[in-house]
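Peer 1: sequence first, then the predicted structure:
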Amino acid sequence: MDPALHRIFIRYINDGCDEAEVKLLLDYFKLDENEDLLKKYILEELEQGEWDGDLPVDLDNHLHAVYAQVSTHIKPVSKPFVKKLYFRLAAAAIIILALVSVYLFTAQPAKNNETANRAASILPGRNQAVLTMADGRTIALNDAINGQLASENGITVKKTADGQIIYETAADNTATGKTTYNTIQTPAGGQWQVVLPDRTHVWLNASSSISYPVSFVGKERLVKLSGEAYFEVSSNKTLPFVVESGNQLVEVLGTSFNIMAYSNEQQITTTLFNGAVNVKAAGKKQQLAPGEQVLNKLNGIELVKGADLEEVIAWKNGYFKFNSGIEEIMNKIARWYNVRIIYENKPDPSQKFEGEISRWRNLNEILHIMEYTGKVHFKVQENTIIVNK
């Protein structure tokens, strides 16, 4: 979801929206003109839980039940818009959890206020990245003004009003034919979008980098990825698009897919949304169909059918979707909030956490909700989170 819309949601929860912003939310969810309708349904479902001041042990299931009830009140739309409605419902789930968190904060006694206060000062990530040109020049993209940033080998690099980086070939192109590379790198707590010279659209997650030629020549369009990115590849049957990440190559013609290849994760995960790709790793080759996933591990590759696409792409759409162990979750938090993680006890890999929440919320709200499960506790010391079960 658009970060600007997330900010409006936060203001809405705190009764800070003006009339135009409220109308924007109603239009987005296809709701009636009553601006309090969604909040009314959510609070009614919460009150029916009869918690008596204590949280239910099956909190995750309870929240899903609340969402299921609330979603039935959202106005149906015609079949051509089913896909759009799906994303509206996914976004609605984020708001439900945000409202639930507000409800919990006000309904329950405060715990560990010192930790909460420290975590409150740790803000979520933002749009920031550095572009490194072939000649070594670096440009802080978040600080650069919109318009032309540089010209290199007959190619103009521009920053658009919505923050994307695009490449344009000049009408009087004087390119020498020499392949030159640019790199965009996001820090911990950063993300960015780039439209490559072939019109392929790339979304970079935090602590990631992509290197690519300013002009694609030869027999393939080769880019190198470290970290995580979502690709919408421009179709070109005569010039395959290839992503190199670690010991893996992903070959495509025109499709949408996500690759997570962080060095501190146990595997490289490639997930296909539409089209077709071939994943080559460890001397093996695996073709993917939409909805399938390849896990590239030290001992070989594994095919997963029926991958949770919503969870895979949650970061791109502006929220966290957790359905995993504490280490995987804390890795995501560390990259987005630019914090260090220390474990006082060895995490139990069989213990799973499930839930969704906006990536634009402050860190203390994320930790607060996780602590209420009773499965984990946190201490915050400056920029370090200490995890204790």
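Peer 2: Perfect, thanks for sending it. Worth saying up front: this structure is predicted, and the values here are computed from it rather than measured.

Peer 1: rest of the way, CA atoms for contacts and neighbours
Peer 2: Noted.

Peer 1: you'd agree Arg88 is up against Tyr28?
Peer 2: Yes - counting by CA atoms under 8 Å, Arg88 does reach Tyr28; the two are 7.1 Å apart.

Peer 1: give me the more crowded residue out of those two.
Peer 2: Arg88 (18 against 15; other CA atoms under 10 Å).

Peer 1: want to compare, so here's the second one:
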Amino acid sequence: MKNTTELSLLLKKYLTKRIDKEEYEILFLQLSELSNDELKKIVQQELGSVDADPDLADELIDQRLLRIYSKINSTIADKSVASISSGSDKPSTGVFRTWSWIAAAASILLVCGLFFLNRSEKADIHPGLVQRSNDVHPAVSAATLTFENGKKINLDTAVTGVIYEEKGFRIVKSKDGQISYEYDNQHEIETKTNIIETPKAAYTMVVLPDGSKVHLNAMSSIRYPVTFRGDKREVTLVGEGFFEVVKNSAQPFIVHTEGQDVEVLGTTFNINTYDAKKGSKPHW
């Protein structure tokens, strides 16, 4: 990675609101050119700076990486508008590169436990879905998997590897806590529903049956079938989730929420349905 000292300095200036316009442009140009590993390293360095710079500890917890998340959300919104306005189904190379970086950055921030809710800035990610504030600060990977028969598995204490198995499929937990599904024959699987929900101050990531990924924020839940059949891929979200949807024009992906349904063919977006006053407690 080139100019790591300069990049770190610019990032610190940005996070502490001391960056000027020219430096701002340079910073995000450099960030967009980083690989996933390099970006993760930069984020980890910023985390480590808390101990080295105690005067900035509160700013980090309450604002610094929150603004990175807000910037990612704002960029997604800008790209969504640009894509819709152009009317083109084939994004340019530059746009594709930006989208790839946005998805990677959001994933890395979440994995690091920094998927903060936007309390001080509003970033509308999808038209019609209002981003609401909340005081939840995800810090650890934790969630509960509930089956249709009521059985529950505590995912943060479950062992790595196969955590559940029945005819036709297995549910697997990776070393980093990601939940995914492995199939022998999806056509033999009974149509059943699973629910994953996160408690306060936690997050998790699940790979859905079609390969789409959902980064689930604190006090949130997602309900989905163990296999997608028919002409639609439908899930139901309560709270907040960042989606990386596998493209399939023959089977649209639909996210049902209390206020609105969002339908896409394949893209990356965030949905926030938190209740500003009461929080967003999963309920079915």
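Peer 2: Looks like it arrived, so ask away. All values reported here derive from a predicted model rather than from experimental measurement.

Peer 1: who does the longest strand along structure 1 touch, helix- and strand-wise?
Peer 2: Assignment by DSSP state E gives strand 221-232 as the longest strand of structure 1. Packing partners of strand 221-232 of structure 1 (3 or more CA pairs under 8 Å, 6 or more residues apart in numbering; DSSP states H and E): strand 201-204, strand 209-213, strand 241-245, strand 256-261.

Peer 1: mean shift of that strand relative to structure 2?
Peer 2: In the superposition against structure 2, strand 221-232 of structure 1 averages 0.3 Å from its aligned positions (mean CA distance after the TM-score superposition for structure 1).

Peer 1: name the residues that touch that strand?
Peer 2: Contacts to strand 221-232 of structure 1, defined as CA atoms under 8 Å, 6 or more residues apart in numbering, come from residues 200-213, 239-246, 254-263, 313, 316.

Peer 1: next: stretch 155-169 of structure 2.
Peer 2: 141-145, 170-175, 177, 181-186, 188-189.

Peer 1: run the chain-centre distance for stretch 10-30 of structure 2.
Peer 2: 24 Å (CA atoms, centre = their mean, to the nearest Å).

Peer 1: tell me which residues of it are tucked away?
Peer 2: 10-15, 19, 23, 27, 30 (16 or more other CA atoms under 10 Å).

Peer 1: check contacts around Ile95 of structure 1.
Peer 2: Ile95 of structure 1 touches 9, 357, counting by CA under 8 Å, 6+ apart.

Peer 1: from His64 of structure 1, how far out is it?
Peer 2: 13 Å (CA to CA, to the nearest Å).

Peer 1: now Pro209 of structure 2. Nearest residue, chain neighbours left out?
Peer 2: Leaving aside its sequence neighbours, Pro209 of structure 2 sits nearest to Thr227 (CA to CA, 6 or more residues apart in numbering; 5.4 Å).

Peer 1: return the residue of structure 1 aligned against the one you found.
Peer 2: Mapped onto structure 1 by TM-score structural alignment, Thr227 of structure 2 lines up with Ser215.

Peer 1: wait, doesn't that match sit right on Thr179?
Peer 2: Yes - here Ser215 of structure 1 reaches Thr179: they are 7.0 Å apart, a contact under CA under 8 Å.

Peer 1: in three-state terms, label Ala119 of structure 1 for me.
Peer 2: Look at Ala119 of structure 1: counting by DSSP: H, G, I helix; E, B strand; the rest coil, its state is helix.

Peer 1: correct me, but it touches Val380?
Peer 2: Yes - counting by CA under 8 Å, Val380 is a contact partner of Ala119 of structure 1 at 6.3 Å.

Peer 1: so for those two, which sits in the more crowded spot?
Peer 2: Ala119 (25 against 22).

Peer 1: measure that one to Glu365 of structure 1 for me?
Peer 2: 8 Å.

Peer 1: returning to what we had before: which residues touch the residue nearest to Pro209 of structure 2?
Peer 2: 186, 189, 191-192, 209-210.

Peer 1: hang on, it in a strand?
Peer 2: No - Thr227 of structure 2 sits outside any strand when classified using three-state DSSP, being coil.

Peer 1: report the contact partners of Asp210 of structure 2.
Peer 2: Residues near Asp210 of structure 2 by CA under 8 Å, 6+ apart: 227-228, 246.

Peer 1: and the equivalent of Gly154 of structure 1 over in structure 2, how many neighbours does it have?
Peer 2: In structure 2, Gly154 of structure 1 lines up with Gly168, judged by TM-score structural alignment. Counted with other CA under 10 Å, the neighbours of Gly168 of structure 2 add up to 14.

Peer 1: quick check: closest non-adjacent residue to Gly168 of structure 2.
Peer 2: With CA to CA, 6+ apart, the residue lying closest to Gly168 of structure 2 is Asp184, at 5.0 Å.

Peer 1: that neighbour pairs with which position in structure 1?
Peer 2: Under TM-score structural alignment, Asp184 of structure 2 pairs with Ala170 in structure 1.

Peer 1: quick one: residues contacting its match.
Peer 2: 154-156.

Peer 1: 10 Å - rerun?
Peer 2: 151, 153-156 (CA atoms under 10 Å, 6 or more residues apart in numbering).

Peer 1: and the spatially closest residue to Ile13 of structure 1 that is not a sequence neighbour, how close does it get to Leu63 of structure 1?
Peer 2: Leaving aside its sequence neighbours, Ile13 of structure 1 sits nearest to Leu99 (CA to CA, 6+ apart; 6.8 Å). Distance, Leu99 of structure 1 to Leu63 of structure 1, using CA to CA: 11 Å.

Peer 1: joint contacts of these two?
Peer 2: Ala93.

Peer 1: sorry, back to before: buried members of the contacts of strand 221-232 of structure 1 into PyMOL, please.
Peer 2: Buried subset of the contacts of strand 221-232 of structure 1, written as a PyMOL selection, criterion 16+ other CA under 10 Å:
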select buried, resi 200+201+202+203+204+205+206+207+208+209+210+211+212+213+239+240+241+242+243+244+245+254+255+256+257+258+259+260+261+262+313+316
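
Peer 1: kind regards, and thank you for your time.
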